[in-house]
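Asks: any chance you could fold what I've pasted below:
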Amino acid sequence: MQLWHNLKKVGPLLGIVLGATLAAYSVQGFIVHAGLGGGGIGGIALILFYTLGLPIGLMTFLMNIPLFFLGWREVSRQFVIKTLIGLVIYSIALDLLKGIRPLPFEDIFLGALYGGVLGGIGSGIVFRLGGSLGGTDIIAKVIQRRFGWAMGTTMLFFNAFILLISWAFLGPKIALYSLVSMFTFSRTVDAIQGGIPAKSVTIISNNSDMLVSRIHHEVGRGATFLQGRGSFSAEEKNVIICVVSMPEIGHLKRVIREVDPHAFLIIQDASEVVGQGWAVE
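Replies: Coordinates of the predicted model:
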């Protein structure tokens, strides 16, 4: 029990270290190798590296210091502490991994694509564990808490401003490829933040009891009954709400067709599902 308790305390910190290192690897291994820019504080650090030769990691850390005061006032102390750990590891790894070349590619698009995906995975891991890597991540976290905006979308908005600066210093071609990297990064972050991809299914059927029984036993998912009434027939009906994973949607549709071929079915994306049987924050 004591070992499990210690793992629960240390595990998130190890995850933050892993995510921060992966994010740094994506920058040095793909973004810098392709000569691309970036967004936020990291984008400014890249411009300073390309133009003045200043260390990316050191400049990233120094420029983040003022933002910690914002994070300390606006978000939880735990978030700030985890962000500080992530930022320190990220900054150190950025400079330690300088010059690394995982693949001898010359395609700028591949650098933008893989740099964005790996960076998004690394940052997304840190976000899910309650921290960030500093920069506009802190601002995005504050806005998420106040207004509920997706962090990846907010970061894309702020990073667009830095992209204009990159356009001036690095040229339009590099700036546009950098936009590909930034967009890929933000979509990857949102995907990881949203957890397991799922579908919310609304079913209106005259055989609702039998249908729910088969969903329980064959699909392995629970369901919720809502009371509904048809607008034309005025007939009372049970409305079934069920959430399933992407691989399960085909099985669910097959069960519905077998029980009630005339069932009315609505399938919607569930951007985030939290609760028993699903990944939790």
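Asks: contacts and neighbour counts: CA atoms only from here.
Replies: Fine.
Asks: all helices of this protein, in order?
Replies: 2-26, 40-52, 56-74, 77-96, 108-128, 136-147, 151-170, 172-193, 208-214, 249-259 (DSSP state H).
Asks: turn these into a markdown table, columns for distance to His33 and mean neighbour count.
Replies: Putting these into a markdown table (distance: least, C-alpha to C-alpha, whole Å; neighbours: other C-alpha atoms under 10 Å) gives the following:
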| stretch | distance to His33 | mean neighbour count |
| --- | --- | --- |
| helix 2-26 | 10 | 18 |
| helix 40-52 | 11 | 19 |
| helix 56-74 | 13 | 17 |
| helix 77-96 | 13 | 20 |
| helix 108-128 | 7 | 25 |
| helix 136-147 | 23 | 19 |
| helix 151-170 | 14 | 19 |
| helix 172-193 | 12 | 22 |
| helix 208-214 | 54 | 18 |
| helix 249-259 | 41 | 15 |
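Asks: how about this one, so we can line them up?
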Amino acid sequence: MKNETKFLKKAQLKDYVLIFLGIILTAASIVYIFTPNRLAAGGAQGIALVVNHLTGINSGLLMILINGMLFITAFMILGTSFGAKTLFSSLGLSFVVFIMEKYLYYGPLTDNPMLATIFGSALMGMGVGIILNRNASIGGTSLIGKIISKFTYLDQVNCIVATDILVTLFSMVVFGIEIGLYQLLSVYLTGEIINKVIDGITYRREVMIISGKRELIMKYLINDMKKGATLLNGRGGFTGKDTEIILTILTRRDFIKLKLFIRKVDPQAFISVNIVAEVSSAATESPLVKINHS
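Replies: Here you go, the predicted model:
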């Protein structure tokens, strides 16, 4: 029990360290790229940027006020289901933006709008992706999406996207159509990078092999490549003969290595490949598992 508690505390500490890393990356994209180039990629940052342009109030302070009001509203409507991580990440982001703008700002990284759109989106996408991977949220439109979806039949993700687009259109009125088009591009790029970070940049390959040299390929997989594999029972549709299909999960590099070996030992082998976004370690617990399908 004591070891379990220690493990949970260590895991929790790791979560907060990674969330803080995500906050730093996201705040840097806002302070050093987006705000100087008047790019508002939705969220509380987009609202704060527009208000900052109209009033001159520090955008970090505005983000603290916006997220604070959204949290109070969300707590009243949705209850306390957000968790401490979301509170830490959203208010922490606003605070770090405030500190960077007030004490650590030395000018924009670039004043080219296209470069700002691409690299700002990459930086923000990585930061937000890391935060979401630790089961937290940066607040802003994600909270608005939660509130709207509670009272409508709309999906929460669609609510978030719709809110971001509305913020972008509002900023387009303030900053002009050209900047608005860059902002729309940034919303898209940021979303794509967030998905890449969440799913994992290095996808795995699910490889299925039908070959007359099955035992040789299995031996190479297990003994030489040190990879796990599963044998599935199948039946040829044309021949009607029973056969065994090799199923394994490999990285791109390992798949190329295996494919070259199969070409040498059995050029007639059939290979099917699917991209896999996530793999459980339990799948490779045993080096060889036979599964019978009825």
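Asks: TM-score for this pair?
Replies: For these two chains in superposition, a TM-score of 0.83 is obtained (TM-score structural alignment, normalised by the length of structure 1); 271 aligned residues with a C-alpha RMSD of 3.1 Å.
Asks: about what we covered before: what about the helices of structure 1, which gets the closest to Glu235 of structure 1?
Replies: Of all these, helix 208-214 sits nearest to Glu235 of structure 1, with 14.0 Å by C-alpha to C-alpha.
Asks: structure 1: which residue goes with Ile210 of structure 2?
Replies: Counting by TM-score structural alignment, Ile210 of structure 2 corresponds to Ile204 in structure 1.
Asks: and that match, what does it touch?
Replies: Lys237, Asn238, Val239, Ile240, Ala263, Phe264, Leu265 (C-alpha atoms under 8 Å, 6 or more residues apart in numbering).
Asks: looking at the helices of structure 1, which is nearest to Gly277 of structure 1?
Replies: Checking the helices of structure 1 against Gly277 of structure 1 by C-alpha to C-alpha gives helix 249-259 as the closest, at 16.1 Å.
Asks: can you give me the stretch of structure 2 that the closest one aligns onto?
Replies: Against structure 2, helix 249-259 of structure 1 falls on residues 255-265 (TM-score structural alignment).
Asks: can you check stretch 86-97 of structure 1 too?
Replies: Using TM-score structural alignment, stretch 86-97 of structure 1 pairs with 89-100 in structure 2.
Asks: that stretch vs structure 1, average offset?
Replies: By mean C-alpha distance after the TM-score superposition for structure 1, the fitted stretch 89-100 of structure 2 averages 1.0 Å away from its aligned residues in structure 1.
Asks: what lies in contact with that stretch?
Replies: Outside stretch 89-100 of structure 2, the residues touching it (C-alpha under 8 Å, 6+ apart) are 19-20, 23-24, 26-28, 30-31, 58-61, 63-64, 67-68, 131, 136-140.
Asks: let me see the contact set for the residue mapped onto Val276 of structure 2 from structure 1.
Replies: Alignment note: Val276 of structure 2 maps to Ala270 in structure 1; criterion TM-score structural alignment. Applying C-alpha under 8 Å, 6+ apart to Ala270 of structure 1 gives the contacts Pro197, Ala198, Lys199, Ser200, Val243.
Asks: and Leu70 of structure 1, by the same measure?
Replies: Ile138.
Asks: ditto for Phe30 of structure 1
Replies: Arg101, Gly111, Ala112, Tyr114, Gly115.
Asks: can you do 10 Å?
Replies: 24, 36, 100-103, 105, 108, 110-116, 118-119 (C-alpha atoms under 10 Å, 6 or more residues apart in numbering).
Asks: Ile47 is in contact with Thr60 of structure 1, correct?
Replies: No - contact criterion C-alpha atoms under 10 Å: Thr60 of structure 1 and Ile47 do not qualify, at 11.3 Å.
Asks: check structure 1 and tell me which residue is nearest its centre.
Replies: Val189 (2.3 Å; C-alpha atoms, centre = their mean).
Asks: what about the longest strand along structure 2, how far off from structure 1?
Replies: Criterion DSSP state E: the longest strand present in structure 2 is strand 242-250. Strand 242-250 of structure 2, aligned to structure 1 and superposed, deviates on average by 1.6 Å (mean C-alpha distance after the TM-score superposition for structure 1).
Asks: okay, the angle between that strand and helix 252-265?
Replies: 140 degrees (axes from the mean of the first three to the mean of the last three C-alpha atoms, to 10 degrees).
Asks: hmm, back to that, which residue in structure 2 lines up with the residue nearest to the centre of structure 1?
Replies: That one, Val189 of structure 1, aligns with Ile194 by TM-score structural alignment.
Asks: that older thread, looking at structure 2, which of the contacts of Ala270 of structure 1 hold up?
Replies: Here is what carries over to structure 2 from the contacts of Ala270 of structure 1, by both residues aligned by TM-score structural alignment, their matches' C-alpha atoms under 8 Å: Pro197, Ala198, Lys199, Ser200.
Asks: go ahead and confirm the third one touches Lys253.
Replies: Put plainly, it is Lys199 of structure 1. No - if you go by C-alpha under 10 Å, Lys199 of structure 1 and Lys253 don't touch, sitting 11.8 Å apart.
Asks: need the residues touching each of these two.
Replies: Ile267.
Asks: who's in contact with Ile77 of structure 2?
Replies: Phe71, Lys146, Ile147, Lys150.
Asks: excluding its backbone neighbours, what's nearest the second one?
Replies: To tie it back to what came earlier, the one meant is Lys146 of structure 2. Gln156 (5.8 Å; C-alpha to C-alpha, 6 or more residues apart in numbering).
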